[in-house]
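**Q** sequence and predicted model, in that order:
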Amino acid sequence: MRRVFPSLSAVALALWAALILGGCGEKSGGAGSVSPFEGEPMILDAVLALDVVDDRPNGITDTFRTDDERIYLWIYWVNVEGRHTVRVEWFTPSQGVDEPPYLKTVEHFNSRTGDRITWFYIDRPPGGFERGEWQVFVYLDDLFERSFIFYVE
């Protein structure tokens, strides 16, 4: 038994050293997963786009120009039977998210099927859209659902 114990200690020490030294490299990462509740309302797909044509996003992008006419956020919802309220808040590059939004838009809907497409947009202000990194936050029934980052060049 004496021979086995030192061998196990050496193996454990080697594994511990490998974990410590291996964790010191430049690469790191991780993962996670969760099972949504059955029937939980959620966003199946969402994109930023230059336009919405026939209820579909047209010109999907995350980079816009200062002189674009509008910037659209298109959202496909599932499991949203009944009445719901979607709130979208847009923030300019010069704003903090703790400040009042540049624009807040609210859409109320009633879905019989549980699926719904909504879209929101901001119009080009006089002088054009502010250059830089914009943010958009989406809430369903006052609960945070998703945020987006896009750029204006």
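**A** Received, thanks. Worth saying up front: this structure is predicted, and the values here are computed from it rather than measured.
**Q** C-alpha from now on. contacts and neighbour counts both.
**A** Will do.
**Q** how far does stretch 82-99 sit from its chain's centre?
**A** Relative to its parent chain, stretch 82-99 has a centroid offset of 13 Å by C-alpha atoms, centre = their mean, to the nearest Å.
**Q** quick one: end-to-end distance for it.
**A** 32 Å (C-alpha to C-alpha, to the nearest Å).
**Q** ok, and what's touching it?
**A** By C-alpha atoms under 8 Å, 6 or more residues apart in numbering, the surrounding residues in contact with stretch 82-99 are 101-112, 114, 120, 130-142.
**Q** before we move on, what about stretch 46-61?
**A** Asp62, Phe64, Asp68, Arg70, Ile71, Tyr72, Leu73, Trp74, Ile75, Tyr76, Ile117, Trp119.
**Q** another one to put next to it:
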Amino acid sequence: MNYQHWKTILAAFAVLWSIIFFSGCEAKSGGGAVVTPGRDEPAIVDSVMAINVHEDRPDGITNFFFTDSSQIYLWLYWMNVEGRNEVEVRWFSPEEEVDEPPYWKETQSFTSNTGQQITWFYIDKPSGGFTAGEWFVEIYLNGNFERMHIFTVE
């Protein structure tokens, strides 16, 4: 082999090595976790925002509503909730500050013999319509925070 042949091989190797090196130096971030929940721990299996609830099922699942929507619904499907339980929801409009009371708060109690339960809540349109912006609703079961939904009113 002559010198020119080695020079070509070395140049190809340098280009290949540069591609591998520089594509591998990209800054990446992320993470995750695996958690085993308690077998009998109450859990929300599904929850959605909707424009209506018909025959105890969500109708028109969405996270976007309008200032003139007549109502905004929150629908929840629970597992492992045998016995007596209390669900509280707290609705917050864009007008409430962090430490202010919620726009609306409601509590429902239920007793489940099967460990499964469907609950749903709604807020009615105020006289001037819903305030445009980002809203959120917090969900509590027996005083423990379970989940939050963020939705937009346009």
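**A** Yep, it's here. None of the values given here were measured: they were computed from a predicted structure.
**Q** got a TM-score for the two of them?
**A** Scored against TM-score structural alignment, normalised by the length of the first structure, the superposed chains reach a TM-score of 0.83; 132 aligned residues with a C-alpha RMSD of 1.4 Å.
**Q** of the contacts of stretch 46-61 of the first structure, buried ones?
**A** Asp62, Phe64, Arg70, Ile71, Tyr72, Leu73, Trp74, Ile75, Tyr76, Trp119 (16 or more other C-alpha atoms under 10 Å).
**Q** surely Thr152 of the second structure and Val137 touch.
**A** No: taking contacts as C-alpha atoms under 8 Å, Thr152 of the second structure lies outside contact range of Val137: 11.3 Å.
**Q** top strand in the second structure by residue count?
**A** Within the second structure, and with DSSP state E defining each element, the longest strand by residue count is strand 43-54.
**Q** in the following helix or strand past that one, what's buried?
**A** Sequence-wise, the next helix or strand downstream of strand 43-54 of the second structure (DSSP states H and E) is strand 57-61. Using 16+ other C-alpha under 10 Å as the test for burial, strand 57-61 of the second structure gives Pro58, Asp59, Ile61.
**Q** can you get me a residue count around the residue lying closest to Glu40 of the first structure once chain neighbours are set aside?
**A** In space, and not counting its chain neighbours, Glu40 of the first structure is closest to Asn79: 6.0 Å by C-alpha to C-alpha, 6 or more residues apart in numbering. Using other C-alpha atoms under 10 Å, Asn79 of the first structure is surrounded by 17 other residues.
**Q** Asn79 of the first structure: what's it in contact with?
**A** Taking C-alpha under 8 Å, 6+ apart, one finds Gly39, Glu40, Pro41, Met42, Gly114, Asp115 in contact with Asn79 of the first structure.
**Q** apply 10 Å and report the result again.
**A** Asn79 of the first structure is in contact with Glu38, Gly39, Glu40, Pro41, Met42, Ile43, Leu44, Ser111, Thr113, Gly114, Asp115, Arg116, counting by C-alpha atoms under 10 Å, 6 or more residues apart in numbering.
**Q** adding neighbour count, write these out as TSV.
**A** Shown next, in TSV, are these (neighbours: other C-alpha atoms under 10 Å):
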residue	neighbour count
Glu38	7
Gly39	11
Glu40	10
Pro41	18
Met42	16
Ile43	19
Leu44	11
Ser111	14
Thr113	11
Gly114	14
Asp115	17
Arg116	17
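**Q** can you show me the helices along the second structure?
**A** Taking DSSP state H as the criterion, the second structure carries its helices at 3-24.
**Q** what about the strands in it?
**A** Going by DSSP E, the second structure shows strands at 43-54, 57-61, 64-65, 71-79, 83-92, 104-112, 117-124, 133-141, 144-153.
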